[in-house]
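**Student:** heads up, no residue letters with this:
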């Protein structure tokens, strides 16, 4: 390793260590500042407490027919999704099977009665 590479390696190592130590020092000071601010607020509230805030009033602002239409759409969509989530799909499947089988039976029972037997020779 030559003089230049040694010099650059040492410079890189030294600046890295300085940078990391300054960053650690900065973060520690910021954390201590936040703690001191919090403790100051706690002590101020013990001596002179803040008044309790009033409960916010629930106010809904309607901007017009477009907003009303969007609200209705959202309510209808929400009710349809809830209906889909609460549906017993196995019962629906059984009802569909029963209706298809009854249509199938009616279709083929009706054709037996309509089609006469073929004439015998």
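**Tutor:** Cool, got the structure. The shown structure was predicted, so the numbers you read here are calculated from the model rather than taken from an experiment.
**Student:** CA only for contacts and neighbour counts going forward, please
**Tutor:** Will do.
**Student:** tell me how far residue 14 lies from residue 3.
**Tutor:** Distance, residue 14 to residue 3, using C-alpha to C-alpha, to the nearest Å: 16 Å.
**Student:** next up, a structure to set beside the first:
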């Protein structure tokens, strides 16, 4: 009786682990498929010839509105109450990105190196004192 119990318990353990592994793999593939689909839609929306430079100039098109809502993660429901806050947050975000990009563009590697060297010397002095 011990052989059959061991055999069937091993079989049950192996099949359950195989089933769980397959289900995890399947759910990962589905989530990757959905992410790739969303990214493809976003890239296609960005690559539209209409309004390529300024999205505010796009004509009010139902398909474009749905795609832009999906790209922004807002869903297809349109409510006018949060648009002012949303625009303000977008503006703040764009200003922060613009400032960081300007700072990265205007920074020199020599200054970064000198700052890092000075910081390292300060840490070394602090450690040697103690």
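**Tutor:** Looks like it arrived, so ask away. Only a predicted model underlies this, so the values are computations on that prediction, with no experimental measurement involved.
**Student:** TM-score for this pair?
**Tutor:** The pair, once superposed, lands on a TM-score of 0.41 when counted by TM-score structural alignment, normalised by the length of the first structure; 54 aligned residues with a C-alpha RMSD of 2.0 Å.
**Student:** residue 14 and residue 3 of the first structure: who's more crowded?
**Tutor:** Counted by other C-alpha atoms under 10 Å, residue 14 of the first structure and residue 3 do not tie: residue 14 has more neighbours, with 11 against 8.
**Student:** tell me which element the more buried one is part of?
**Tutor:** helix 3-47 (DSSP states H and E).
**Student:** now the following helix or strand past that helix, how far from the chain's geometric center?
**Tutor:** Per DSSP H and E, the first helix or strand lying C-terminal to helix 3-47 of the first structure is helix 65-85. Relative to its chain's centre, helix 65-85 of the first structure lies at 18 Å (C-alpha atoms, centre = their mean, to the nearest Å).
**Student:** after helix 65-85 of the first structure, which helix or strand is next?
**Tutor:** As assigned by DSSP H and E, the chain's next helix or strand after helix 65-85 of the first structure is helix 89-114.
**Student:** which helices and strands does that following helix pack with?
**Tutor:** Contacts defined by 3 or more C-alpha pairs under 8 Å, 6 or more residues apart in numbering; DSSP states H and E place helix 89-114 of the first structure against no helix or strand at all.
**Student:** residues of that helix that come out buried?
**Tutor:** Within helix 89-114 of the first structure, no residue counts as buried by 16 or more other C-alpha atoms under 10 Å.
**Student:** could you tell me how far it lies from the centre of the chain?
**Tutor:** With C-alpha atoms, centre = their mean, you get 43 Å for helix 89-114 of the first structure.
**Student:** could you check how many residues crowd around residue 42 of the second structure?
**Tutor:** By the criterion of other C-alpha under 10 Å, residue 42 of the second structure has 16 neighbours.
**Student:** again, but for residue 68 of the second structure
**Tutor:** Other residues within reach of residue 68 of the second structure by the criterion other C-alpha under 10 Å amount to 19.
**Student:** which residues does it contact?
**Tutor:** 42, 45 (C-alpha atoms under 8 Å, 6 or more residues apart in numbering).
**Student:** in which helix or strand does it reside?
**Tutor:** Using DSSP H and E, residue 68 of the second structure sits within helix 62-72.
**Student:** and if you look at residue 104 of the second structure?
**Tutor:** Assigned by DSSP H and E, residue 104 of the second structure belongs to helix 83-106.
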